[in-house]
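1. mind looking at a prediction? Sequence and model below.
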Amino acid sequence: MTPAARIAAAIEILADIETHHRPASDALKDWGLSHRFAGAKDRAALASLIYDALRCRASARFIMGSESPRAIMLGALREMRGMSADDIAALCNGQGFAPAALSAEEETGLRSGTLDGAPAHVRGNFPEWLAPSFAAVFGETAIAEGEALAARAPLDLRVNTLKATRDKAQAALAHLGAVPTLLSPIGLRVPLALDGRNPSLAGEPAYVKGLVEIQDEGSQLAALLCGARPGEQVLDLCAGGGGKSLALAASMDNHGQIYATDRNAARLAGLYPRLEKAATRNIQLRPPRAGSDVLADLVERCDLVLVDAPCTGTGTWRRNPDAKWRMRPGALEQRMKEQDELLEIAIKYIKPGGRLIYVTCSLLREENEDRIAAFLARQEGFVPIGAEELATAAGLGQLACFASHLGPGLRLTPATAGTDGFFVAGSRRT
């Protein structure tokens, strides 16, 4: 496919996404199935175009003065890729499979459209209904935080210290330009390719052999802030695919025991092959079983319970830009309810003196500080662990600068930490 034909196809796919409010991945897959002539490079290029358009959907609409998928795509070519009006016009000439020629209004938008006077949610490219929540957390920096969330995300890797040192893993991935992460002592960052895509790791020996795992630096830090120590009894209550369980196992050097469970047994299934690849021996999976309490033997036995709570995922918008436009207020309310329920479940497994670590990949106060405040108000037997104490205990004292000003906990964001958005708070049972 020519570059012009790719833009035309991207407009078609974006129209499908906008019309049916469906995930971008589904629309891209269906388009690929019905256009078998498109090769792997074409499909990858289309995905890059679509996700770029979704990153800047609000600002592209504003500068173009239109909400049409075509306007969003054209605006994104300027906003995300720095293309000039002349460059875009050369591709949109109506010849062959190219998009139709630019209208006078489109030319004006591309040449002179600005974001002057645009509201914060447009400049920051986040949903208008979340503007009060962003303002409550970030104040005057809400736009900058939104812009950082709309940027492309690098590829971060966690070095599996059960199998390799960071230096060894970096040497194995030197050809990809891997460099140490700034905050995580066990992370590597692989820069984006010139086309904005991450390299594939499927054929990389370091990945195949389990020397590294794909994990955002923020997620690595969240696992490290748990302060899991060798010999401890640890419950990962919302283990999901197991990324943090694997990280905890490495922190504990395979000593002690980690019990990984999740309400969704299917999510745990993918962890079995990862355990073998990572050479992890101290993780015991506890999938739910109807009519059976699979955690009954852990009541008041755990030194640490991790609640990596289901959330709106606002901190992961760099990787899932379409999710922010499909999110609705009802989803936030449902997640808050689930978070409260999980915190109440978690406490019965924590022994006196044990720790509760609450993690989300959300930036919203409603899912973070507000949930912790409500929990501490209900449970007199728990006291908050200060951000500085939490960071220092994990050997990451430098993270104390990310302490929340809204309550106990730390908040990492793309703008401040260069990571995905994460919130981590700790409490101790008295």
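-> Yep, it's here. The shown structure was predicted, so the numbers you read here are calculated from the model rather than taken from an experiment.
2. C-alpha from now on. contacts and neighbour counts both.
-> Noted.
3. list the buried residues for stretch 297-307?
-> 298, 301-307 (16 or more other Cα atoms under 10 Å).
4. for stretch 347-364, same thing?
-> Under 16+ other Cα under 10 Å, the buried positions of stretch 347-364 are 347, 349-351, 354-364.
5. do stretch 269-279 as well
-> 271, 274-275, 277-279.
6. other residues contacting it?
-> By Cα atoms under 8 Å, 6 or more residues apart in numbering, the residues outside stretch 269-279 that reach it are 160, 162-163, 208-211, 241-242, 246, 281, 283.
7. that older thread, farthest-separated two in the buried residues of stretch 269-279?
-> Largest separation among those by Cα to Cα: 271 and 279, giving 12.3 Å.
8. among the contacts of stretch 269-279, which ones are in strands?
-> The members of the contacts of stretch 269-279 that map onto strands under DSSP state E are residue 283.
9. then this one, side by side with the first:
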Amino acid sequence: MTPGARLAAAIEIFGTLEAARRPVADVLKDWGRSNRFAGSGDRSAIGSLVYDALRRRASAAWLMGEETPRAILLGMLKLGRGLDAEAIAQLCDGTRHTPVPLGAAERERLEHGSLTDAPAHIAGDYPLWLDAHLEAVFGEERAAEGAALAERAPLDLRVNTLKGTPEDALAALAHLDATAGDWSPLALRIELSPDGKAPPVTAEPAYLKGLVEIQDEGSQLAAILAAPARGSQVLDLCAGGGGKTLELAALMHNSGQIYAHDDDLRRLAPIHERLQRAGVRNVQVRSPRGKADVLEDLEGRMDLVLVDAPCTGTGTWRRNPDAKWRIRPGALAERMREQGAILDNAARFVKPGGRLAYITCSLLEEENAAQVRRFLDAEPDFRIVPPAETVLALGEAGLRLKRAALTLTEGIQLTPRRTGTDGFFVSVMKRG
């Protein structure tokens, strides 16, 4: 397919996406099945165009003066990919399978339009109803924070120190131009190709042998800041697929005992194969069994309880750009109820002197600092470990992180704009 034909296909898919209100991955998959002539390179390039358009949906529509799929794709090419009006016109030449030529108004917008007078939610590319929520956290910087969340995310890997060193991993992935992360001593970063395509890391020997795992550097930092001690007793209460469980095991050098639990058996299912590949030996998986309390024997015994709470995922918009347009106020209220219940339940496992690490991939006050304050009101024997103390788990890098991140009384907020990571909130509390 020609570049123009790929653009036309992306416009068509975006129109289907808007009309059907379905997850973008499903719509792209259906289009690929119905258009077998498109090769893997074509499908990848078209998918990248659609995802980039979702990232810039509000600002692109503002630039072009209308919200049609064509306008959004054209506006994205200028704002997201830096193409000028002439380069975009060459893609829209009206020949076979390409978009119709630019109109005079479209060319005018592409040549002279800007976001100078755009409101914050347009410049930051997020839904209007979230503006007040983001203003409460970032104030006048909310548009800049949103714009950073509209960029593509790099591919981050975590070195599994149970299988080798960061130097080993860098050597094994030198052909992918992997570099060390900015904050986590375990992080490697691989930049994407210009069209947004990531290399097939899961087919690399380093991955297959368990030397590296795919994990955002912000997620890595959250586990490090929880500071699991060697030989300790740890409960990963919302383990999901086991990303942080694997990291905790490596940080603890396979010593002590980690209990991995999630109330959804389907989310927990991948953990078994991942533990084996990573060479982890100190994890006991506690799968849910109906109404039985499979964690009852752990009450009051844990040195550390990690709560990677379900949330709106506002900090992961770089990776899931369609999610920010699908989220509704009701979802925020539901996540807040879930978080409160999980935190209240987590308290029963923390022993005197033990710690509770509360983590979300959200940017919203209601899910982060407000949840911590509510919990402390209900559990007065817990206190916040000051962020200035928490960052010391990273050594010198922690001091740099404290200066870069948004430091709150209740914890630390990482963002793409400030730390180059996904948006994570981390609060560590200690029981008296």
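-> Sure, I can see it. Source: prediction; values computed, not measured.
10. so where's the longest strand in structure 1?
-> Ranked by residue count and defined by DSSP E, the top strand of structure 1 is strand 350-360.
11. which elements pack onto that strand?
-> Where contact means 3 or more Cα pairs under 8 Å, 6 or more residues apart in numbering; DSSP states H and E, strand 350-360 of structure 1 is packed against strand 302-308, strand 422-429.
12. now it: how far from the chain's centre is it?
-> 23 Å (Cα atoms, centre = their mean, to the nearest Å).
13. what's the average distance of that strand to structure 2?
-> Mean deviation of strand 350-360 of structure 1 relative to structure 2 after superposition (mean Cα distance after the TM-score superposition for structure 1): 0.4 Å.
14. how close does the helix or strand that that strand is followed by sit to structure 2?
-> Scanning forward in sequence from strand 350-360 of structure 1 by DSSP states H and E, the next helix or strand is helix 369-378. After superposition onto structure 2, helix 369-378 of structure 1 sits on average 0.6 Å from its aligned residues (mean Cα distance after the TM-score superposition for structure 1).
15. ok, which stretches of the stretch 101-250 of structure 2 are helices?
-> Using DSSP state H, counting those that start in this stretch, the helices of the stretch 101-250 of structure 2 run over 104-112, 120-123, 131-138, 142-149, 166-172, 205-208, 217-225, 243-251.
16. and if you look at the stretch 251-400 of structure 2?
-> Using DSSP H, counting those that start in this stretch, helices in the stretch 251-400 of structure 2 cover 265-268, 271-278, 323-326, 329-346, 369-378, 387-390, 396-404.
17. by contact count, what packs against the fifth one?
-> Of the remaining helices and strands, those touching helix 369-378 of structure 2 by 3+ Cα pairs under 8 Å, 6+ apart are helix 329-346.
18. relative to residue 123 of structure 1, how far out is residue 407 of structure 1?
-> 28 Å (Cα to Cα, to the nearest Å).
19. can you check residue 389 of structure 1 too?
-> The gap separating residue 389 of structure 1 from residue 123 of structure 1 is 37 Å, by Cα to Cα.
20. likewise for residue 358 of structure 1?
-> Using Cα to Cα, residue 358 of structure 1 is found at 31 Å from residue 123 of structure 1.
21. one more: residue 186 of structure 1?
-> The value you get for residue 186 of structure 1 to residue 123 of structure 1, if Cα to Cα is used, is 35 Å.
22. state the number of residues packed around residue 340 of structure 2.
-> Residue 340 of structure 2 is flanked by 17 other residues according to other Cα atoms under 10 Å.
23. list the contacts of the residue nearest the centre of structure 1.
-> Closest residue to the average C-alpha location of structure 1: residue 316 at 2.7 Å, with Cα atoms, centre = their mean. By Cα under 8 Å, 6+ apart, the residues touching residue 316 of structure 1 are 149, 361-362, 420-421.
24. same question, residue 262 of structure 1
-> Taking Cα under 8 Å, 6+ apart as the test, what residue 262 of structure 1 contacts is 237-240, 268, 286-288.
25. what do you get if the cut-off is 7 Å, keeping everything else the same?
-> 237-240, 268, 287 (Cα atoms under 7 Å, 6 or more residues apart in numbering).
26. could you dump those to a markdown table with distance to residue 68 of structure 1?
-> Below are the contacts of residue 262 of structure 1 laid out as a markdown table (distance: Cα to Cα, whole Å):
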| residue | distance to residue 68 of structure 1 |
| --- | --- |
| 237 | 43 |
| 238 | 40 |
| 239 | 40 |
| 240 | 37 |
| 268 | 41 |
| 287 | 46 |
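27. out of these, who's nearest residue 14 of structure 1?
-> Nearest to residue 14 of structure 1 among the contacts of residue 262 of structure 1, counting by Cα to Cα, is residue 240 at 30.2 Å.
28. so the closest one touches residue 268, yeah?
-> Yes - assessed by Cα atoms under 7 Å, residue 240 of structure 1 is found in contact with residue 268 at 5.6 Å.
29. where along the stretch 51-200 of structure 2 do the strands fall?
-> 155-159, 179-180, 187-190 (DSSP state E, counting those that start in this stretch).
30. ok, now which ones touch residue 249 of structure 2?
-> 280, 282.
31. for residue 243 of structure 2, see how far away it is.
-> 10 Å.
32. cool, residue 271 of structure 2 as well?
-> If you go by Cα to Cα, the gap between residue 271 of structure 2 and residue 243 of structure 2 works out to 8 Å.
33. so what's residue 391 of structure 1 up against?
-> Residue 391 of structure 1 touches 225, 397, 399-400, counting by Cα under 7 Å, 6+ apart.
34. alignment lookup: it to structure 2.
-> Aligned by TM-score structural alignment, residue 391 of structure 1 pairs with residue 391 of structure 2.
35. most distant residue from the centre of structure 1?
-> residue 95 (39.9 Å).
36. about what we covered before: who wins for most neighbours among the contacts of stretch 269-279 of structure 1?
-> Going by other Cα under 10 Å, residue 246 tops the contacts of stretch 269-279 of structure 1 with 27 neighbours.
37. that residue and residue 214 of structure 1: what is the separation?
-> Applying Cα to Cα to residue 246 of structure 1 and residue 214 of structure 1 gives a distance of 11 Å.
38. which residue sits closest to residue 286 of structure 2, ignoring its sequence neighbours?
-> With Cα to Cα, 6 or more residues apart in numbering as the criterion, residue 286 of structure 2 has its nearest non-adjacent residue at 5.0 Å, and that residue is residue 261.
39. thanks a lot, see you next time.
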